[in-house]
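J.: I need the structure of the sequence given here:
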Amino acid sequence: MLSGRALFVAFVTLSVVTVACSSDERRIAIGAGETVEDAGAPTPPSFDTPEDAGDASTATSDAARPGIAMCIATECPYPFGTCGGTAGTNTAFACGTNLLADKNNCGTCGNVCPQSSAFPELNMDTQCVDGACRRQCVPRSGVQYGDCNGLVDDGCETNLNSNPDHCGLCGNSCPSGPDGERRCINGQCGCPFGQTWCDPVGCTDTSIDDTNCGACGNVCQGTDAGPPPPNMEYRCQQGKCAQLRCSSGFADCNGKLQEDGCEVHIVSDSKNCGACGNVCLAGQRCLPKGNTVACGCEPLETLCKSGNQEFCADLLNDTRNCGACGYTCPSKGGYVAACRKGFCEYDCSPGRGDCDGDVRNGCETDLMINGRHCGACGNQCDTAAGQPCISGSCLMVECDGGVVTK
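T.: Next up, the predicted model:
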């Protein structure tokens, strides 16, 4: 039946020592709507069918169903263990160690998986996986490695970023390119779409590259066409050298290239904001917004200035401009900063709590495992009896043979 199955009942503290409840121990009845033995035990929730819901037969059946007596658990549920450790760390708490994933207590307390320093030059480390220490390949200086020959002695021998026989992953072979060469570039076969491999620069867009214009090695030279029109330059354009194009941030909006060149600064012109003909409303200005520009600020936004740059900011909710332009909410350990109505406020990350009230050490408490603050600050499990806090709940189990009847 249900005996021995672990149940998590949040925020319950009882004084018992063993899992099996005796006649002198307090019980909690789940499902019967009442408790037995001890009048001081908390009144359990009722699961009886309300008068206006369901039929009479269902209500009678639910009311007659026996409850389940619950006792404080003192043994760790699988796969947790009590391994001891430095005060304040998870392993210092009862059942604070996950034996399936803890590198220092893998499978059993004290079984430490070797560190990467035990495998010099092999691009390897160990992880605790399902309670066993397993070797895994790790990146070095941004390079991904793989064990593609299956030999333990040479570790993760293959550079997956550049090996054309194992590009990105073991066994992924790159085909030959237009020049007959097989290339693996950052774990991908060949150059990205629209680019060509040109020595020595690598992948490049030959339609705009002045040193590889239209073809690898075709360097654009100076032109005798005279100086370019205003805000224009001779560059590689559509794979051809000495082509006039607008300088960055400018556009030809009147169609008179030879007379005034690219006459409009589209990152600041309110009549051509971001593009020719994009007119801002009266009173609006053309302002930078992220990687583009936009007309004015949105409602509830404020025009801010940093150096020579103007930008829009929500002073009520922006943590980088909270209450005033340029004011960034300071970071604090264990906290998540938020700007609310122009004031910096701090919340603990999920599963963490500031239980000592000291902002200097942030959200110092792990509410998922700390028996003195289980699920919430101040919610204490019966630590004297050995009751653990698992996933933010004080652990309870069914009492041995503890079926409660009326």
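J.: when you work out contacts or count neighbours from here on, use the C-alpha atoms and nothing else.
T.: OK.
J.: so who does the nearest residue to residue 380 once chain neighbours are set aside touch?
T.: Excluding its sequence neighbours, the residue lying closest to residue 380 (Cα to Cα, 6 or more residues apart in numbering) is residue 372, at 4.2 Å. Counting by Cα atoms under 8 Å, 6 or more residues apart in numbering, residue 372 touches 378, 379, 380, 381, 383.
J.: another for comparison:
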Amino acid sequence: MIKFAGERSLKAMAQALMLRRVAVLVVAASLCSAGGACSSGREILAKEGPPVFGSETEEAGADVSPDLLAELCPSTECPPGRVACPNKPFPCAVDLSSDDENCGACGVRCRQDEAFLETFHAIMTCSNAACQLVCSPGYADCNGNVEDGCEVETLENPKNCGACGTVCDVCYAGRCGCKGSDTYCPGAGCVSLYSSDDNCGACGNACPESPESNKPPLPPEQHAYYGCAFGICEQPKCDPPHADCNHDLGDPNGDGCEVADITSDPKNCGTCGNECGPGESCSDGKCICPCGAPCFNLNSDPDNCGLCGFYCPGDNRSRLLQATSLGVADPAHGRPICDQGVCGYRCSSHWGDCDADISNGCETSLLVDPLNCGACGVRCDGIEGQACVNGQCLMKECPEKGGTR
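T.: Next up, the predicted model:
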């Protein structure tokens, strides 16, 4: 039986091995009861067996004795389903049931290239030893035909809203209904019942063009009219794109809608009080950097870290691969990062930069490399050919007495 040091399945093995220990404990107890010099059974057992390879004892469970873990010996026998393939350099490195480059058999590769992703809105991943279609967010395979990939868009599709076959009047972000507090009105689409002059407070409730009550006319210089506000007709409101940011609309002595264009005002960009930074301008309600260039955060942008144009070093292939968002293996297994204007490099889970060279990313798989098993520098060298599986040096139950440890 093949085991891994530190693995939780050791718990069951420990219980079986306990039977073998009873005789030793009985002998120890007999010596003590006879008044002879003795030590506890635990101390007697602790003197037996070779050192344990793998993770710390407590990972196997608090109730498993370190002495019982000492019954494990280094192994070269691959667990069921694990094999060595020519495209993976380490023994037992490939799980044929889930390896995207060796799916079901060595060399069978599931497609995950950019061209496939752009054409079919999907990638192929290995599951149960077969390549399976995985759709991009916002797409679905509704006809069950793998040949045309994920052919249906589901974010704004009222016939397949969020999922195949989900039908609704309006679909927004993959959910039936309108965004935010908007309401769907037949013939009008999604509207705000709080501010729509044609659907004020309820669908179809149109406000009159002129107030029916004895309200005073609004001065032209206030750039305002009577319409729907807060779901009530005949309320003063601004002519778009004007805005009332000092909240004095309706005051006869006020300046009305004093902001001429809220879509281009750098002090009230898009909303009142949203002031653009130094050198930025406001366009279409958004602050933009000089010359129309996008804005960067010098504290966190690895392409502009600390100052414009300062590019954090390291393998950046992860920035270029869209498929990583679908769970595809990152070719660099890490990425440059910028933290408070200082460059660094962050490895993906279970990968390490063991050669201390970030130009090739995090090159070492800590799950299968017997020279860096679980962490850089942890060697599986109990015996020649000992493998690393799931970040632990491969072990098995030691032979019975008289066998070779």
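J.: now the TM-score, please.
T.: The TM-score (TM-score structural alignment, normalised by the length of structure 2) is 0.53; 308 aligned residues with a Cα RMSD of 5.7 Å.
J.: if we can go back for a sec, same check for the contacts of residue 372 of structure 1, but in structure 2.
T.: Shared with structure 2 under both residues aligned by TM-score structural alignment, their matches' Cα atoms under 8 Å, the contacts from the contacts of residue 372 of structure 1 are 378, 379, 380, 381.
J.: select only the buried ones of the residues you listed in ChimeraX?
T.: Buried members of these, defined by 16 or more other Cα atoms under 10 Å, are picked up in ChimeraX with:
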select :379,380,381
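J.: with respect to residue 233 of structure 1, which of the kept ones among the contacts of residue 372 of structure 1 is nearest?
T.: Nearest to residue 233 of structure 1 among those: residue 378, at 69.5 Å, using Cα to Cα.
J.: right, and the closest one touches residue 355 too?
T.: Yes: Residue 378 of structure 1 is in contact with residue 355 according to Cα atoms under 8 Å; the separation is 7.5 Å.
J.: give me the buried positions along the longest helix along structure 2.
T.: Counting by DSSP state H, the longest helix found in structure 2 is helix 10-33. Within helix 10-33 of structure 2, the residues scored as buried using 16+ other Cα under 10 Å are 10, 11, 13, 14, 28.
J.: for the helix or strand just after it, which outside residues touch it?
T.: Using DSSP states H and E, the helix or strand that follows helix 10-33 of structure 2 towards the C-terminus is helix 41-46. For helix 41-46 of structure 2, the external contacting residues (Cα under 8 Å, 6+ apart) are 24, 25, 28, 29, 66, 67.
J.: pick the one among the residues you listed closest to residue 309 of structure 2.
T.: Closest approach between the contacts of helix 41-46 of structure 2 and residue 309 of structure 2, by Cα to Cα: residue 66, at 54.5 Å.
J.: so who does that closest one touch?
T.: Shown in contact with residue 66 of structure 2 (Cα under 8 Å, 6+ apart): 46, 57.
J.: identify the residue spatially nearest to residue 186 of structure 2, adjacent ones excluded.
T.: residue 203 (8.0 Å).
J.: what about the one you found, neighbour count?
T.: Number of residues near residue 203 of structure 2 (other Cα atoms under 10 Å) recorded here: 18.
J.: now it, what's its secondary structure?
T.: Here residue 203 of structure 2 is coil, with the state taken from DSSP: H, G, I helix; E, B strand; the rest coil.
J.: hang on, it packs against residue 185?
T.: Yes: Residue 203 of structure 2 lies in contact with residue 185 (Cα under 8 Å); the separation is 5.5 Å.
J.: look up how far residue 184 of structure 1 lies from the closest residue to residue 166 of structure 1 other than its chain neighbours.
T.: Leaving out its chain neighbours, the residue that sits closest to residue 166 of structure 1 by Cα to Cα, 6+ apart is residue 172, at 4.7 Å. The gap separating residue 172 of structure 1 from residue 184 of structure 1 is 10 Å, by Cα to Cα, to the nearest Å.
J.: if you count surrounding residues, which of the two has more?
T.: residue 184 (22 against 17).
J.: rewinding a little: going by distance to residue 278 of structure 2, which of the contacts of helix 41-46 of structure 2 wins?
T.: Residue 278 of structure 2 has its nearest neighbour among these in residue 66, at 63.6 Å by Cα to Cα.
J.: about what we covered before: could you measure from the residue nearest to residue 166 of structure 1 over to residue 338 of structure 1?
T.: 45 Å.
J.: same question, residue 120 of structure 1
T.: Taken as Cα to Cα, the span from residue 120 of structure 1 to residue 338 of structure 1 is 44 Å.
J.: more crowded one of these two?
T.: A count of neighbours by other Cα under 10 Å puts residue 338 above the other of residue 120 of structure 1 and residue 338, at 18 against 10.
J.: quote the end-to-end distance of stretch 154-171 of structure 1.
T.: Between the opening and closing residues of stretch 154-171 of structure 1 there is a gap of 18 Å (Cα to Cα).
J.: can you classify the closest residue in space to residue 108 of structure 2 that isn't next to it in sequence by secondary structure?
T.: Distances taken as Cα to Cα, 6+ apart place residue 102 nearest to residue 108 of structure 2, at 4.7 Å, with adjacent residues excluded. Going by three-state DSSP, the secondary structure assigned to residue 102 of structure 2 is coil.
J.: and residue 102 of structure 2, what does it touch?
T.: 85, 94, 95, 96, 108, 109.
J.: tally of neighbours for the last one?
T.: This points to residue 109 of structure 2. Counted with other Cα under 10 Å, residue 109 of structure 2 comes out at 18.
J.: against residue 80 of structure 2, how distant is it?
T.: Distance from residue 109 of structure 2 to residue 80 of structure 2, counting by Cα to Cα: 21 Å.
J.: kindly report the same for the fifth one.
T.: Taking Cα to Cα as the measure, residue 108 of structure 2 falls 19 Å from residue 80 of structure 2.
J.: between the two, who's got more neighbours?
T.: In this view residue 108 of structure 2 and residue 80 are compared by other Cα under 10 Å, and residue 108 has more residues nearby, 17 against 9.
J.: ok, residue 118 of structure 1 - how many residues close by?
T.: Based on other Cα under 10 Å, the number of other residues close to residue 118 of structure 1 is 11.
J.: check contacts around it.
T.: Under the criterion of Cα under 8 Å, 6+ apart, residue 118 of structure 1 has no neighbours.
J.: from residue 317 of structure 1, how far off is it?
T.: From residue 118 of structure 1 to residue 317 of structure 1 the distance is 49 Å (Cα to Cα).
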